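K.L.:
Sequence first, then the predicted structure:
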Amino acid sequence: MKSKLPLFFFLILSMFFSACSVNSHIMFKTKKNEVIVDNIPISPADAYRLAPDDKIAFTVFVENGKRIIDISSGVNENSAGNQQINKTDNIQYLVRNDGQVELPLLGLVKVGGLSIIEVQEKLSQLYSANYIDPFVQVKVTNRRVIVFPGTGGDAKVIPINNNNTTLMEAIALAGGITERGKANIIKVMRQTTEGRKVYQIDLSTINGLKYADMIVQSNDYIYVEPSRQLTREILKETTPIISLISSAIVIISVILTLN
């Protein structure tokens, strides 16, 4: 009996160290005081502000929208020129690390930290030196959110093509919540002027339906916390060790028998 005690303790020790690595893939662990669960804003409190690596496209109208200007070629078109709108809209301009973007006729313009409306007003003012009553429309072409639907391998980068894309739409575009995902713990991590805030949402009951219409913003992280499968993970980690020990015992037993 005594000879088996070291083996027993070794098995217990192996299971202990294996348990230390169980569920190590779970991200963004938070405490209760680190998340916001009440008064979660359905619509963003702050307008999205341009940041480095954003790409923008814009269209310039003159005479308060009467005619469209193709800045890239200097050609004027009337308001019925749909081809001209599409051509201008396809040209993208990158916001540099210093918050500046290089635009036709204007050169480098500081847009980092400005909302889309503020950028439109600024460009309208700058282009007024070249055109009569310019009216500018601007859009960010590479807006996206990152969704972790409950299993790490299923994470997706979802482009935001609609300004009013909701939390439910973003999760649906990612394929929905996976089997391991916990619908009662969904964290929306958003960058604000006060730093990144974490909103924790419960969609497991009908009471959470009001938060399903929460408008997502560019660069939001949507994280569905996976369930903790302690027993399954421990068995997965310890099975190879137990198999190795069992094989060693069989080999030793055969050697002792032969001797």
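P.N.:
That came in fine, so what should we check first? Residues are numbered from 1 along each chain as shown.
K.L.:
Only C-alpha atoms from now on, for both contacts and neighbour counts.
P.N.:
OK.
K.L.:
ok, how many other residues are close to the closest residue to Ile56 other than its chain neighbours?
P.N.:
The shortest distance from Ile56 to any residue other than its chain neighbours is 4.4 Å, reached at Val140 (C-alpha to C-alpha, 6 or more residues apart in numbering). Val140: 19 surrounding residues under other C-alpha atoms under 10 Å.
K.L.:
I'd like the distance between Val140 and Lys187.
P.N.:
The gap separating Val140 from Lys187 is 25 Å, by C-alpha to C-alpha, to the nearest Å.
K.L.:
Just list what the longest strand seen in the chain packs against, helices and strands only.
P.N.:
If you go by DSSP state E, the chain has its longest strand at strand 181-192. Secondary-structure packing of strand 181-192 (3 or more C-alpha pairs under 8 Å, 6 or more residues apart in numbering; DSSP states H and E): strand 195-201, strand 221-226.
K.L.:
this is the other structure I want to compare:
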Amino acid sequence: MHNGGMDEMWDFEALGNALRDARVASGRTQAELADAAGVSRGSVMNLEQGTPFRRVPTSLSKVAEALGWPHGRAMAFLGGRRPDRLPTALERQLRSTLLSLPLRVAHELSGGELVDTDVVDLSVYDPQTATHLVIVCKRYAEFSAGETGDSETDFAFWNYMQKAIHAAAEDWGAIRDADDAPAAFLTCSLDTWLFILGEVRKQIEWRMNPAFDRDGDLCEVTLSGRDLAAIVQAMRRLRRSGNAMEATMASLVYEAILDSLQQIQARDQPVHITIEERLLAR
């Protein structure tokens, strides 16, 4: 089942079949897999049924990790590819593609030990681009006499960088989606809103002062798309650089916004975001 409105290459049906086969092979029910992944059973069911999404759901990476899939396998299935087999047509094109690369790049590809590879389809995060980021991680044995390389350290560093690259692409997509929103309505506690507003105002490149209505301890804030993008940007930074409590709150706000953005069906539809107090109290 292709999400034809966004990208003809997104094969949610193939992804769903692969997820279901992997789950059945592991001997787990949908509920058991959902518990292991930390998502709802409905999320697993939607993925296995090939339900098309406007953007890649955040639950996909969690389910794939719970199944023990290596990073990038889920996106390979979503792109209509078999990650364990190189198509013959691609093999025929490989040589001519390598010959077309700049000499420096071809030289780097020809040497060293392959650590891992990845392909980041940036259109997943920004439908207005058709760009793919192709990454080849190689390890070179260039050490002084008596020194030895630490392959485990190299791979750990690559794994960190790989996640950072995907996170940056996801963050960019979220910021763009937020900025494109015609309006957003945020419901949260007063303390939560003051926390959000304070963090946004720390960013010198963002300025916002939206009006809000207060009903007891609850606030209903009306935001522009740019205001929402400012919040996404602030929470993105804080969840990686703040202390434990700040990072937890920033992550909850960030994920609530992403979930709401994924639920909208049209670009002219306003975004409704609710941050539940019980979540922030965990």
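P.N.:
Now that the structure is in, tell me what you want to look at. The structure presented is a predicted model; accordingly, all values stated were derived computationally and were not measured.
K.L.:
Need the TM-score between these chains.
P.N.:
Scored against TM-score structural alignment, normalised by the length of structure 1, the superposed chains reach a TM-score of 0.20; 85 aligned residues with a C-alpha RMSD of 5.8 Å.
K.L.:
follow-up on the earlier one: how about the longest strand of structure 1: buried residues?
P.N.:
Gly181, Lys182, Ala183, Ile185, Ile186, Lys187, Val188, Met189, Arg190 (16 or more other C-alpha atoms under 10 Å).
K.L.:
would you list these in CSV and tack on distance to Phe8 of structure 1?
P.N.:
Compiled in CSV, those are given as follows (distance: C-alpha to C-alpha, whole Å):
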residue, distance to Phe8 of structure 1
Gly181, 36
Lys182, 36
Ala183, 40
Ile185, 39
Ile186, 41
Lys187, 42
Val188, 45
Met189, 46
Arg190, 49
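K.L.:
Can you tell me which of these is nearest Ile255 of structure 1?
P.N.:
Gly181 (49.6 Å; C-alpha to C-alpha).
K.L.:
ok, Ser247 of structure 1 - how many residues close by?
P.N.:
When neighbours are counted by other C-alpha under 10 Å, Ser247 of structure 1 comes out with 12.
K.L.:
same check, this time on Glu113 of structure 2
P.N.:
Residues near Glu113 of structure 2, counting by other C-alpha under 10 Å: 12.
K.L.:
surely it meets Asp154?
P.N.:
No: assessed by C-alpha atoms under 8 Å, Glu113 of structure 2 is found out of contact with Asp154, at 11.2 Å.
K.L.:
downstream neighbour of the strand or helix carrying Leu13 of structure 1 in the secondary structure list?
P.N.:
According to DSSP states H and E, Leu13 of structure 1 maps onto helix 5-20. Using DSSP H and E, the helix or strand that follows helix 5-20 of structure 1 towards the C-terminus is strand 55-62.
K.L.:
Lys138 of structure 2 in helix, strand or coil?
P.N.:
strand (DSSP: H, G, I helix; E, B strand; the rest coil).
K.L.:
any residues touching the helix holding Leu13 of structure 1, and which ones?
P.N.:
Leu230, Glu233, Ile234, Glu237, Thr238, Ile241, Ile242 (C-alpha atoms under 8 Å, 6 or more residues apart in numbering).
K.L.:
tell me which element the fifth one falls in.
P.N.:
Assessed by DSSP H and E, Thr238 of structure 1 sits inside helix 230-258.
K.L.:
could you give the angle of that helix to helix 5-20?
P.N.:
150 degrees (axes from the mean of the first three to the mean of the last three C-alpha atoms, to 10 degrees).
K.L.:
buried residues in helix 230-258 of structure 1?
P.N.:
Ile234, Leu235, Glu237, Thr238, Ile241.
K.L.:
Can you tell me how far the closest residue to Thr248 of structure 2 other than its chain neighbours is from Ala156 of structure 2?
P.N.:
Spatially, and ignoring its direct neighbours in sequence, Thr248 of structure 2 is nearest to Arg239 (6.7 Å; C-alpha to C-alpha, 6+ apart). Going from Arg239 of structure 2 to Ala156 of structure 2 by C-alpha to C-alpha gives 21 Å.
K.L.:
neighbour-wise, which of the two wins?
P.N.:
Each of Arg239 of structure 2 and Ala156 has its neighbours counted (other C-alpha under 10 Å); Arg239 has more, 20 against 11.
K.L.:
Which residue ranges of the stretch 1-150 of structure 2 form helices?
P.N.:
With helices called from DSSP state H, counting those that start in this stretch, the stretch 1-150 of structure 2 shows them at 12-25, 30-37, 41-48, 59-66, 73-78, 88-99, 103-110.
K.L.:
Doesn't Glu118 of structure 1 belong to a helix?
P.N.:
Yes: secondary structure of Glu118 of structure 1 (three-state DSSP): part of a helix.
K.L.:
neighbours of Trp10 of structure 2, just the number please.
P.N.:
23.
K.L.:
next one: Glu13 of structure 2
P.N.:
Neighbours around Glu13 of structure 2, by other C-alpha under 10 Å: 21.
K.L.:
likewise Thr248 of structure 2?
P.N.:
Thr248 of structure 2, neighbours per other C-alpha under 10 Å, totals 18.
K.L.:
try the one 5 residues further on
P.N.:
A count of neighbours around Val253 of structure 2, defined by other C-alpha under 10 Å, yields 25.
K.L.:
Could you say which helix or strand holds it?
P.N.:
helix 244-263.
K.L.:
Identify each buried residue in the following helix or strand past that helix, please.
P.N.:
Following helix 244-263 of structure 2 in sequence order, the next helix or strand is strand 271-274 (DSSP H and E). Neighbour counts over strand 271-274 of structure 2 (16+ other C-alpha under 10 Å) mark Val271, His272, Ile273 as buried.
K.L.:
Check stretch 55-69 of structure 1 too.
P.N.:
Judged by neighbour count (16+ other C-alpha under 10 Å), stretch 55-69 of structure 1 contains these buried residues: Lys55, Ile56, Ala57, Phe58, Thr59, Val60, Phe61, Val62, Arg67, Ile68, Ile69.
K.L.:
Looking at these, spot the one nearest Leu126 of structure 1.
P.N.:
Val60 (11.5 Å).
K.L.:
Surely the closest one is in contact with Leu123?
P.N.:
No: counting by C-alpha under 8 Å, no contact exists between Val60 of structure 1 and Leu123, whose distance comes to 9.0 Å.
K.L.:
Mind listing the shared neighbours of those two?
P.N.:
Val136.
K.L.:
circling back: turn the helices and strands packed on strand 181-192 of structure 1 into JSON lines, columns for mean neighbour count and distance to Val75 of structure 1.
P.N.:
Converted to JSON lines, these look like this (neighbours: other C-alpha atoms under 10 Å; distance: least, C-alpha to C-alpha, whole Å):
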{"stretch": "strand 195-201", "mean neighbour count": "17", "distance to Val75 of structure 1": "44"}
{"stretch": "strand 221-226", "mean neighbour count": "24", "distance to Val75 of structure 1": "42"}
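K.L.:
Right, I'll call it a day here.
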